[in-house]
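Trainee: Provided below for reference: sequence and predicted model.
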Amino acid sequence: MTYRYDADLVAAAGNFGVFDLTDPRKTRASLIAASVGKPAPDTTGVEVTDLEVPGPQDNPGVPVRVYRPADMAEDLPAVLNIHGGGFVIGRIEVDDHTCLDIARRVNAVVVSVGYRLAPEHPYPAGLEDCYAALEWLAANAGELRVDAARIAVHGISAGGGLSAGVALLARDRSGPELAFQYLDLPELDDRRDTLSMARFTDTPGWNTPNAEISWRHYLGERAGGDDVPVYAAPGRAKDLSGLPPAYVTALEYDPCRDEAVAYAENLFAAGVPVETHVFSGAYHLAYLMPTAKVSLRRAEERITVLRAALRG
């Protein structure tokens, strides 16, 4: 198809062949190799600590990276960050810049989760790791100098879907009370039956074939079937009442666009305060071009929204 991409994104559109999810191990290795030699992120004003926190019952510990504004003089809000990667790739490091930006400009403690990846660890492993990290964050709020009443969950792409799943689990398990959920380009529905999924079969890096592969790695043969839990695919959830306020983003040329918009509409219908924004001219991996105007607007809006949600 012909797409009217934003001018800042046209030149980069052909650069995403590395995101081939048919062989996750090979792709992970390629991404790590591509990162060698790149400068470390500027951590000025932020203390960064790597920890391992208790995992789900009878499972390994979960690595987390804590970003703490230096010279904290008060208990701060916190953001649990969950990286993207189609449930099968991605590492804590890929979100360093985003987490540092949130820590500095929202003045919040950020806890980023290194959850287990499919297909080696299919659902519910990754989701349960993220939920265990949330429980640890809430239980250790005093030591972390965090205000337990102001904890948000934030995720991009598959991380957005996992964030929605964490919010559902926290509600249904009477777990830590979340103040906000920020679902950025979320991957939410394994059924893949929307217009955007039917249409965007050849968009850069992330497209309908990749979405199908991603869900099959994560859910196995039951992907698209009748027995998929709502925590795995929150787009299937019938009852969204009692969830925290939300901000949901989508991109015009993203196969996940319509499921994100539908989830926002369903949150509205359930009486949950929601704001949603569909950014025009952009495809799913536009967020990897941080200097594009649309990416700068998304980044700025993230800070504005999180400040309003967590700091009033």
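Mentor: Perfect, thanks for sending it.
Trainee: Could you use CA atoms for every contact and neighbour count after this?
Mentor: Noted.
Trainee: Now stretch 3-13: buried residues?
Mentor: Residues of stretch 3-13 classed as buried by neighbour count (16 or more other CA atoms under 10 Å): 5, 6, 8, 9, 13.
Trainee: The stretch 1-150 of the chain: helices as residue ranges?
Mentor: 7-10, 24-35, 96-102, 125-139, 141-144 (DSSP state H, counting those that start in this stretch).
Trainee: wait, which of those is closest to residue 293?
Mentor: When these are compared by CA to CA, helix 7-10 sits nearest residue 293, at 6.9 Å.
Trainee: got the contact list for that closest one?
Mentor: For helix 7-10, contacts defined as CA atoms under 8 Å, 6 or more residues apart in numbering pick out 282, 286, 289, 292, 293.
Trainee: And here is the other one:
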Amino acid sequence: MELLVTIFLVVLTLFVAMVFYYEHPTAKIPPGFSERKKLYAFHYIMNFGFGMAIVLEKLGIMSEVSFIRTVMDGIPPPKDKHLIITDLVFEKVEVRLYQPKTSTTGQRRGVLYFHGGVGRFGSIRAYERTCRYLSRKTNSVVVSVGYRLAPEYPYPTQFQDCLTATIHFMKTAQDYGVDPSRIIVCGDSSGGTITAAVAQALVNRRDVPKLRAQILIYPFLQAADFDLPSYQQNAKIPVLIRERTIILGLKYLNKDLSAVNTLLKGTHVSAERRQKYQKWLSADNIPHEFKTRGYTPPGPAPYSEELYKLAKPFLEPLFSPLLCEDSVIAQLPETFILTCEYDVLRDDGLLYKKRLEDHGIKVTLCHLEEGFHGTIFLAAYGKVVTFQSGIKGLEKITKFLRLM
């Protein structure tokens, strides 16, 4: 019996691998990319993982989200002799606190980290290495927020948990040796979305100190235009291909996946809204050097009221922080934005940079010429999966934090 089960699993594995190899042969890696083979291998493994998750769910063995969460969590690193690591609860939100053991004069800076994963994946454990690295290298108290995930806890629970944890930490910062005036919020990918939304939610609060800064690592910042130069240029470049971006967003909001193609065309945005967004969300605001790999301005898309009703949450500032009103943008703290050349979300970061600077906000941009979506997450792991772009990006982030 055990032999039959083993044979079945081997055959299943090979089947899934073959299916997803042939389903995604169009993935394109730039010819001049210096770590081309490694990126292709990583992309193939990711496709295999997503495929395996779907098959296991259909067989009733394990749900798709459970499988991907398990894979992302991986094997936890060994104990860290340089840090005191404590699991706590901030107003019913699970967090993990990282405190350097080294002595220091005065209070440390505090960093709240919101992990990526499109609101459905990721965890404190998955980002253990990243948060340890930031705490050690910057002598900071880092708080990794274990916000609840969809679909068990529907959107916007994820934002609410992060905001709750942030406010609690800001009010009790001194209990952890943190200067309340030196608190930074930070996140990658969808965690960057949450970071931007939390920073916006705090600007008018008078019961907590002002944030010192926000760090947005290849953030998703708008769902109104999926035809920006970066979306066109990187549509088939690993790891976050264009169609997958929309599919993951629809799954996060528990929406009908059949809307993918019409969303890509922008039929959920009316002419009136498009006109309003034009000053913030236009390819004209993106520097010319980011269009040299090709860009064709899209024609007008027919508006669908039905699709707008389906996608309405996509256009709310909570989901698309780039679409927030000027009165809020003008009060945001100093900002660090990391973008990657080979990432569909690149232009979200570039557009947000311009919008912030137009309102007098100081912005530090770190653009990784060979960067791709997820490279920072991988940077804290061993040489086998680490890319040079991720190492460079982490160094830039730590350098910025040390100045705060």
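Mentor: Here it is on my side, so go on. Remember, it's a predicted structure, so these values are computed and weren't measured experimentally.
Trainee: circling back to that earlier point, show me the contacts of helix 7-10 of structure 1 that map onto strands.
Mentor: With strands taken from DSSP state E, the overlap with the contacts of helix 7-10 of structure 1 comprises residue 282.
Trainee: Buried subset of the contacts of helix 7-10 of structure 1 as a ChimeraX selection?
Mentor: Of these, the buried ones go into a single ChimeraX selection, burial set by 16+ other CA under 10 Å:
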select :282,286,292
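Trainee: Count the neighbours of the aligned residue in structure 1 for residue 134 of structure 2 for me.
Mentor: Correspondence of residue 134 of structure 2 to structure 1, assessed by TM-score structural alignment: residue 102. Residue 102 of structure 1 has 23 neighbouring residues, counting by other CA atoms under 10 Å.
Trainee: Quick check: residue 102 of structure 1 touching residue 304?
Mentor: No. Residue 102 of structure 1 is beyond contact range of residue 304, at 10.1 Å (criterion: CA atoms under 8 Å).
Trainee: for the contacts of helix 7-10 of structure 1, which one is nearest residue 162 of structure 1?
Mentor: residue 286 (20.2 Å).
Trainee: That closest one corresponds to which position in structure 2?
Mentor: Match for residue 286 of structure 1 (TM-score structural alignment): residue 375.
Trainee: How about residue 165 of structure 1?
Mentor: Match for residue 165 of structure 1 (TM-score structural alignment): residue 197.
Trainee: Identify the residue of structure 1 aligned to residue 147 of structure 2.
Mentor: Residue 147 of structure 2 maps onto residue 115 in structure 1, by TM-score structural alignment.
Trainee: That match and residue 202 of structure 1, how far apart?
Mentor: 29 Å (CA to CA, to the nearest Å).
Trainee: Between those two, tell me which one has more neighbours.
Mentor: Each of residue 115 of structure 1 and residue 202 has its neighbours counted (other CA under 10 Å); residue 115 has more, 27 against 15.
Trainee: And the helix or strand containing residue 310 of structure 2, what does it pack against?
Mentor: Taking DSSP states H and E as the definition, residue 310 of structure 2 sits inside helix 305-311. Here helix 305-311 of structure 2 touches no other helix or strand, going by 3 or more CA pairs under 8 Å, 6 or more residues apart in numbering; DSSP states H and E.
Trainee: list the contacts for residue 211 of structure 2?
Mentor: Going by CA under 8 Å, 6+ apart, residue 211 of structure 2 touches 181, 182, 183, 184, 185, 199, 333.
Trainee: Which helix or which strand is home to it?
Mentor: Short version, using DSSP H and E: residue 211 of structure 2 is in no helix or strand.
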